[in-house]
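Student: Provided below are the primary sequence and the corresponding predicted coordinates.
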Amino acid sequence: MAGAAAFMDGELGTLVKASAAVWAAMAYARMAAADIRPGSGRLLALLPVVVLFYGIPFAFSSTTFRGSSAFFLCWLGTFKLLLLAAGRGPLADPSLPLLHFACSAALPVKLRQPPPKSKLKQDPPSAPAAAYKILVSGAVIPLIIYGYQFKDSMSHWQLLAMYAAHIYFSLELLLAAVRILIHGALGMEMEPQVDRPYLASSLRDFWGRRWNLMVPAILRPSVYNPVRACFGDAAGVMVSFLVSGLMHEVIFYYIMWRPPSGDVTGFFVLHGVCTAAEAWWGRQAGWWRPPRALAVPLTLAFVGGTGFWLFFPAMINGGLDELVMQECQGLLVLMEQAGRRLAGAGAK
């Protein structure tokens, strides 16, 4: 218990230092963007921040913090800075306050002003909805972690399904926590990040409008639009998926300290080709299209089947499941220790 507590204390201390470094870097990036016109000069000025972003994940020891910081900073944050260098993207608004600028750069969010009061009467507030997701995910994830103890008696498909559920609820938990942080710190709302992916009726619907929406939101202006303008829609789609696959490989490297196998990139390239083919088919007048009642299960079967074939095995072969299980068990020990302390304090 003492070892787990010391480990977590060290990680939290590193998180505080990393957050301070990111905050200072964002202040510098904001000043550089204000003083230097878009172009190569601004890009050169922002490169030290990009280098910092790629270095921060190395400071953490846990897979959770390494993976999250790699996703937030190395991928999304870096792409936002590259867009800023060109005078585009969510950071290019000169009226954006520094706090909003830093949060938008370092977190997987797309900020929006809170809706008017008349709209609030129609739509439920996001903070309670996010709190509900935290409660649900916080209840399900420990059950999944407990189930890992019986992995040796599970079939291959059962284990992969458990990994898929773990990723889904972990992402829900992470984004809901960020939503509450943004709502409390800035008084602003986040754009929806996940929109019921289990209702996707096509690959374009799944990847572009329902799953991890901050990724297509940043790939669209940085990769898809420029490539499409030069080579057409199909090329834009396939290059976007290729870049997504490569960035997933980078994140996996930070998490597992192993060179990429290429399977994850293959997964996204396959989906890019199929998404482009799907769009081409949809443009053909008079060609058969499956009804929604059939399209939804077909889409989910394809995403799940190819994920079980290429995506999740890359995690298992790299030993990610064992690393996550060890860290989660350590977290459960800390939670048990905290519960005993609270019970002891209540008894007194």
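Tutor: Received the coordinates, thanks. Numbering: from 1, shown residues only.
Student: from now on I want contacts and neighbour counts done on CA atoms only, so please keep to that.
Tutor: Noted.
Student: for the stretch 1-150 of the chain, which segments are assigned as helices?
Tutor: 2-35, 40-55, 63-69, 78-85, 98-106, 117-120, 126-147 (DSSP state H, counting those that start in this stretch).
Student: out of those, deepest packed?
Tutor: helix 78-85 (a mean of 23; mean count of other C-alpha atoms under 10 Å).
Student: which strands and helices sit next to that helix?
Tutor: helix 40-55 (3 or more C-alpha pairs under 8 Å, 6 or more residues apart in numbering; DSSP states H and E).
Student: identify the residues contacting the closest residue to residue 26 other than its chain neighbours.
Tutor: Leaving aside its sequence neighbours, residue 26 sits nearest to residue 102 (C-alpha to C-alpha, 6 or more residues apart in numbering; 5.5 Å). Listed by C-alpha atoms under 8 Å, 6 or more residues apart in numbering, the contact partners of residue 102 are 22-23, 26-27.
Student: put this next to the first one:
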Amino acid sequence: MEAVEDELRNFIKVMITVSLSLTYCYFICSRIPKGKFRLVSVLPVISIFAFFPLILSSFFLQFYFAPCIGWLANFKLLLFAFGKDDNISINPSIPLLDFILVTIFPIKIKQTKAFQNNTNKESLLSNTGKCVFKLDLGFFINALLWSFMVQMYVIYKEHVSSMNPIVVHFLYSSRMMFGIQIQFALIAALAKLFISQELEPQFNNPHLSTSLGNFWSKRWNLMVSNLLKSTIHEPTRSLFIPVLGRRWAIHPAILATYVVSGLMHELMHFYVGRTWPTWEVTWFFIIHGVCVTIEVETKKKASKNGWKLHPIISTPLTVGFVMATGIWLCYAELIHWGADAREIEEYVALVDFVKHRLRIA
């Protein structure tokens, strides 16, 4: 019980400090002309945000919340420094609370015409004046599948003396993929209670992906994909266009994007394991980046000849490749650190803590 209380206190302290830091950015940094001077003004905040996840000891917070602060918020602040983020930079009338929530969490306000013209917000308020808390069918399906994978994982570990690593990695990888989607959906639903605006979709049926490019850019974790596109892909492509031309500049941009994504995922793993990275996750993204560049050229040539794989073939190949490489490279390190067992133990401890508090109340 004490461990849960201590971690909750640490989390509250982190959130208060993060909110105060972003309040400084909202009132002070936003008054500084965009560019290198505003960048200098936000660099202390970026440094603090990179350090904060090390204060947390819970696997759940390290894996699911730390990337929001150490990665996403910092990348958004970089865009904010140069006036490139269309939520917190281009719209000067955004309220402080909206600014903080959009910067911290993997959400993005939907770009309606009213929003772009800085007119009235697109309200989500009901007739009673309360904001709608809404979770779609996909959330409940993912929650059901996540729960099933957790139960299967626990049963397998309890009843099988010699566990097959492939089975363990498959069950854990599957549950993490569903868990990430659940987490993002809950954050978006809660954020709507305060932001009172429509938010961009975070996922788009990744199980229906017809290619790796389709999976990464249009279906899986769209908040991170859009952020990487603005911070890495577009600047890199602009840099290489004078050298390679518009036709070929896309390839170093793709590779740079996947390399940076891999490095940031290594940082996430460092927050969890606190050990020097093995670079397996980086190789996962490098492999996918190389495959996407090959895919881009193959699709161009195939389209000229009128060739196209039917989704019945391309979808299983795409999802199968993502799962196979993910099981092989993405989650092995976390399992080696015992993160799979830590997560379940924390769920049990949290449930016991809530039950204890309810009995006291």
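Tutor: It's in. Everything quoted here is computed from the prediction, not taken from an experiment.
Student: the residue nearest to residue 26 of the first structure matches what in the second structure?
Tutor: Residue pairing (TM-score structural alignment): residue 102 of the first structure is matched to residue 100 of the second structure.
Student: and its match, how far from residue 36 of the second structure?
Tutor: Noted for residue 100 of the second structure: a distance of 22 Å to residue 36 of the second structure, by C-alpha to C-alpha, to the nearest Å.
Student: residue 227 of the second structure too?
Tutor: On the measure of C-alpha to C-alpha, residue 227 of the second structure and residue 36 of the second structure end up 20 Å apart.
Student: do the same with residue 27 of the second structure
Tutor: From residue 27 of the second structure to residue 36 of the second structure the distance is 18 Å (C-alpha to C-alpha).
Student: please apply the same query to residue 77 of the second structure.
Tutor: 13 Å.
Student: check residue 215 of the second structure too.
Tutor: In terms of C-alpha to C-alpha, residue 215 of the second structure sits 35 Å off from residue 36 of the second structure.
Student: same thing with residue 30 of the second structure?
Tutor: 13 Å.
Student: how about the helices in the stretch 101-250 of the second structure?
Tutor: 113-116, 137-159, 165-195, 212-214, 222-228, 234-244, 250-273.
Student: so which of these is the most packed in?
Tutor: Buried most deeply of these, by mean count of other C-alpha under 10 Å, is helix 250-273, with a mean of 21.
Student: what about the helix or strand just after it, distance to the chain center?
Tutor: The C-terminal neighbour of helix 250-273 of the second structure among helices and strands, as given by DSSP states H and E, is helix 280-304. Relative to its chain's centre, helix 280-304 of the second structure lies at 21 Å (C-alpha atoms, centre = their mean, to the nearest Å).
Student: other SSEs contacting helix 280-304 of the second structure?
Tutor: helix 212-214, helix 250-273.
Student: looking at those helices, which is closest to residue 335 of the second structure?
Tutor: Among these, helix 250-273 comes nearest to residue 335 of the second structure, with 10.3 Å by C-alpha to C-alpha.
Student: equivalent range in the first structure for that closest one?
Tutor: Using TM-score structural alignment, helix 250-273 of the second structure pairs with 233-256 in the first structure.
Student: burial count for the aligned partner of residue 310 of the first structure in the second structure?
Tutor: Residue pairing (TM-score structural alignment): residue 310 of the first structure is matched to residue 329 of the second structure. Counted with other C-alpha atoms under 10 Å, the neighbours of residue 329 of the second structure add up to 18.
Student: ok, the nearest residue to residue 329 of the second structure once chain neighbours are set aside - contacts?
Tutor: In this structure, residue 329 of the second structure finds its nearest non-sequential neighbour in residue 280, 5.3 Å apart by C-alpha to C-alpha, 6+ apart. Each residue near residue 280 of the second structure by C-alpha under 8 Å, 6+ apart is listed here: 329-330, 333.
Student: and for residue 182 of the second structure?
Tutor: 139, 142-143.
Student: how about it, what's its match in the first structure?
Tutor: Matched to the first structure by TM-score structural alignment, residue 182 of the second structure sits across from residue 173.
Student: what of residue 220 of the second structure?
Tutor: Per TM-score structural alignment, residue 220 of the second structure is aligned with residue 211.
Student: wait, isn't that match in contact with residue 197?
Tutor: Yes: counting by C-alpha atoms under 8 Å, residue 211 of the first structure touches residue 197, with 5.7 Å between them.
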